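[1] Provided below are the primary sequence and the corresponding predicted coordinates.
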Amino acid sequence: MALPPQDERTMPAVVLSDLDRRPLDHALVELHALTEQYGYVVVVCSQATPEPVVRRLYTLRSLLESDRVALFRPELPPLGIAVLARQLRQLASCDLSPGVLASAGRLLTHYIHAGAVLGSVARLDRVPVGLKAHARSWVPGSQFAVLAHPEPQLVRLAPGATLKGPEFGTWMLVAKGQAQSDWVAGLASAWNVHGLREAALPAESPVWWGTGRVVEFCSYLADLSVLYQLVTSVRQTSCHWCGLDVIGDRCVFCSATPPAPEPPAPRALEQRTPA
């Protein structure tokens, strides 16, 4: 799901739709054209993306024989994925190199708090669920609040129930599916968010959460200057394989990690002169 621009500088999104249903050569021409137009392409997709689509993405990247296409699948719920993709689109208007921009995604995930209000946790396998919660999910009218990232939390909705949130100022985005709940508005107040906005529920959300009775929410950093300061404050290194400037311990484009440090050379045995 491509969210609308956060500000006038946000770069437009390109949605690679129906990859597993379109002819391979059509999808290949599209991705090749994007690579030639922009130089580098970062494909952000959810862990709930159907496996045929993921296989097609790797096939396309392989056929292009190019390290200029990065596939990034962070462990975030679908709404969090959409928010992260928009943050990268914001940063794409800045003077960041392709390697730094792509690897910034891993950094920014640490500042995203993503969860949902669920009508059932019987099929939830992304967050640890105890036996009691499983049993209570069969009680009519039961609802649960779940935080999937950055630290898993699960509580049954009741007076005073809450989730631990960010310790810094954020905005919150809410997407409603087949469920309705005013609890998220109270959570936004408890988290002292700057504002609350609504969006459509991503198509992959019912699969990710295991139910269509879901109200998904995500708190995030919205200000471009804050995002830019976060990314540029991290030390940059050059990938030893492809040469791109990156942050973190892995290049998103070629997947190379820094080589292991060489063990120190053994010290020569000292010869002692007998007394």
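    Yep, it's here.

[2] From here on, just use CA atoms for contacts and neighbour counts.
    Noted.

[3] Buried ones in stretch 182-200, by neighbour count?
    By 16 or more other Cα atoms under 10 Å, the buried positions in stretch 182-200 come out as Trp183, Val184, Leu187, Ala188, Trp191, Asn192, Val193, Leu196.

[4] Going by distance to Gly115, which of the residues you listed wins?
    Val184 (10.0 Å; Cα to Cα).

[5] Tell me the gap between the host helix or strand of that closest one and the middle of its chain.
    Using DSSP states H and E, Val184 falls within helix 183-190. Remark: helix 183-190 is offset 23 Å from the chain centroid, using Cα atoms, centre = their mean, to the nearest Å.

[6] Give me the residues contacting the helix or strand just after that helix.
    The helix or strand immediately downstream of helix 183-190 is strand 196-200, counting by DSSP H and E. Under the contact criterion Cα atoms under 8 Å, 6 or more residues apart in numbering, strand 196-200 has outside partners Leu3, Trp171, Met172, Leu173, Val174, Ala175, Lys176, Ala185, Ala188.

[7] could you check the angle helix 183-190 makes with strand 196-200?
    150 degrees (axes from the mean of the first three to the mean of the last three Cα atoms, to 10 degrees).

[8] In this structure His113 contacts Leu147, no?
    Yes. Using Cα atoms under 8 Å, His113 makes contact with Leu147 at a distance of 7.3 Å.

[9] that older thread, which of the contacts of strand 196-200 has the largest number of neighbours?
    Most neighbours among the contacts of strand 196-200, by other Cα atoms under 10 Å: Met172, with 25 neighbours.

[10] One more to weigh against that first structure:
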Amino acid sequence: MPTAIAVTSADLALPPQDERTLPAVVLKDLDRRPLAEVLAEVLGVLEAHGHLIVVHSAAAPAAVERRLHTVRSLLETDRIALFRSELPPLGLAVLARQLRQLASCDLSPGILASASRLLTHYIHAGALLGSVARLDRVPVDLKAHAKSWVPGSQFAVVAHPQPQLVRLAPGAAAPTGPEFATWMLTAKGQLQSDWVTGTLAPAWKAQGLRETPLPAESAAWWGTGRLIEFCSYLPDLSVLYQLVGSVRQGSCHWCGIDVIGDRCVFCSATAPPSAPRHQLTSG
């Protein structure tokens, strides 16, 4: 049975990318529902799917993260992986959908959970903002802050993989984008502009362009509701599968599950340091 992929709000469960994309489990209102109700829901998911990977935002309320850890602790199970991501909301939703695509393949739960860190490196996430006065997740210099108060100012900001901030002006170059073929997903807030679709998408050589409703957390994440969020990503399941399969795999030294990299997403154990090599000498 396929591993379940969960998100913490319905707007992070994007429509399927292809016919094999599995539905997302939506663990909504974790910090407001009774604990017993949440426990029963998660237990039902585990009984139906065997393992559960929860993708949640580092910007989510602290109460949500506490509830996730409480549930895993009370259920006393090593079949729940909690992946806390620094991606902006739209990028987080894209990552969760990529995992839902891969969940249809013959990947073990540990490899699928480890793929969350790997795939994050190939996501370019940002937003067009009407103000950076309250932006605190990307470095903003005093000059940009000052210009943010000028009526009509707009800023192209990339939060991942490398922070970039460009004030839109005649002749200004677009932020640096991916060096590989991607699709672009956009989500409009209260800002009216065709810069993302008319300028950025061609500059980044996007092979496809789609739009989705703006996630509820986006305005708080970017510090303004006057925005258009964008994300470039790898859409094809075959490419995602090949990417994950090309990375060296191992086993967690603590729980024994298959992993990619030096940290297990299920038990959080890190690989022990390599034993020092001692040169043999004859007496």
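    Nice, thanks for sending it over. Every value quoted in this text rests on a predicted model; they were computed, and no experiment measured them.

[11] what about the helices in the stretch 1-150 of the first structure?
    Using DSSP state H, counting those that start in this stretch, the helices found in the stretch 1-150 of the first structure span residues 24-38, 51-64, 78-91, 98-109, 131-136.

[12] between these, which gets nearest to Pro206 of the first structure?
    Each of the helices of the stretch 1-150 of the first structure has some distance to Pro206 of the first structure by Cα to Cα; the shortest is helix 78-91, at 9.4 Å.

[13] Where does the closest one end up in the second structure?
    Across the second structure, the stretch matching helix 78-91 of the first structure (TM-score structural alignment) is residues 89-102.

[14] Next, the buried residues of that stretch.
    Buried residues in stretch 89-102 of the second structure (16+ other Cα under 10 Å): 89-102.

[15] Equivalent analysis for stretch 10-19 of the first structure, please.
    Here stretch 10-19 of the first structure shows Thr10, Met11, Leu19 as buried, counting by 16+ other Cα under 10 Å.

[16] Let me have those residues in JSON lines, extended by distance to Leu124 of the first structure.
    Converted to JSON lines, these look like this (distance: Cα to Cα, whole Å):
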{"residue": "Thr10", "distance to Leu124 of the first structure": "34"}
{"residue": "Met11", "distance to Leu124 of the first structure": "34"}
{"residue": "Leu19", "distance to Leu124 of the first structure": "27"}
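
[17] Out of these, which comes closest to Leu101 of the first structure?
    Closest approach to Leu101 of the first structure among the buried residues of stretch 10-19 of the first structure (Cα to Cα): Met11, at 12.9 Å.

[18] and Leu173 of the first structure, helix, strand or coil?
    strand (DSSP: H, G, I helix; E, B strand; the rest coil).

[19] Of the helices of the stretch 1-150 of the first structure, flag the one that's most buried.
    helix 78-91 (a mean of 24; mean count of other Cα atoms under 10 Å).

[20] Tell me the mean distance between that helix and the second structure once they are aligned.
    Helix 78-91 of the first structure, aligned to the second structure and superposed, deviates on average by 0.2 Å (mean Cα distance after the TM-score superposition for the first structure).

[21] helices or strands up against that helix?
    Under the contact definition 3 or more Cα pairs under 8 Å, 6 or more residues apart in numbering; DSSP states H and E, helix 78-91 of the first structure sits against helix 98-109, strand 113-118, helix 205-209, strand 214-220, helix 224-232.

[22] residues in contact with the aligned residue in the first structure for Val259 of the second structure?
    Using TM-score structural alignment as the criterion, Val259 of the second structure maps onto Val246 of the first structure. Residues in contact with Val246 of the first structure (Cα under 8 Å, 6+ apart) are Gly99, Val100, Ser103, Gln236, Thr237, Ser238, Cys239.

[23] same check, this time on His149 of the first structure
    For His149 of the first structure, the contacting residues are Leu76, Ile112, His113, Ala114, Gly115, by Cα under 8 Å, 6+ apart.

[24] again, only this time at 10 Å
    75-77, 80, 109-115, 127, 218 (Cα atoms under 10 Å, 6 or more residues apart in numbering).

[25] Quick check: Gly283 of the second structure vs Val140 of the second structure, distance?
    As judged by Cα to Cα, to the nearest Å, Gly283 of the second structure and Val140 of the second structure stand 63 Å apart.

[26] do Arg66 of the second structure as well
    31 Å.

[27] and Thr35 of the first structure, what pairs with it in the second structure?
    Per TM-score structural alignment, Thr35 of the first structure is aligned with Leu46.

[28] Where does Thr281 of the second structure sit, in terms of helix or strand?
    Per DSSP H and E, there is no helix or strand for Thr281 of the second structure.

[29] thought Pro23 of the second structure was touching Leu12?
    No. Contact criterion Cα atoms under 10 Å: Pro23 of the second structure and Leu12 do not qualify, at 11.6 Å.

[30] Which neighbours do the two have in common?
    By Cα under 10 Å, 6+ apart, Pro23 of the second structure and Leu12 have these common neighbours: Ala6, Arg97.

[31] residues touching Gly80 of the first structure, list them.
    46, 74, 86, 109, 112-115, 149, 173, 202, 216-220.

[32] swap in Ser193 of the second structure?
    Listed by Cα under 10 Å, 6+ apart, the contact partners of Ser193 of the second structure are Leu128, Gln154, Leu227, Ile228.

[33] And those, which two are furthest apart?
    Greatest spatial distance in the contacts of Ser193 of the second structure: Gln154 and Ile228, 10.6 Å, computed using Cα to Cα.

[34] Look at those two and report which has more neighbours.
    The neighbour comparison of Gln154 of the second structure against Ile228 (other Cα under 10 Å) goes to Ile228, with 25 against 22.

[35] which residue in the first structure lines up with that one?
    So Ile228 of the second structure corresponds to Val215, using TM-score structural alignment.

[36] how near is the residue lying closest to that match once chain neighbours are set aside to Val184 of the first structure?
    In space, and not counting its chain neighbours, Val215 of the first structure is closest to Lys176: 4.4 Å by Cα to Cα, 6 or more residues apart in numbering. Distance check for Lys176 of the first structure against Val184 of the first structure: by Cα to Cα, it reads 10 Å.

[37] any shared contact partners between those two?
    Ala116, Val117, Val215, Glu216, Phe217.

[38] top of those residues by neighbour count?
    Neighbour-wise, those (other Cα under 10 Å) top out at Glu216, 31 neighbours.

[39] OK, contacts around that residue?
    Residues in contact with Glu216 of the first structure (Cα under 10 Å, 6+ apart) are 77-80, 114-118, 145-147, 173-177, 179, 184, 199-202, 205-206, 209.
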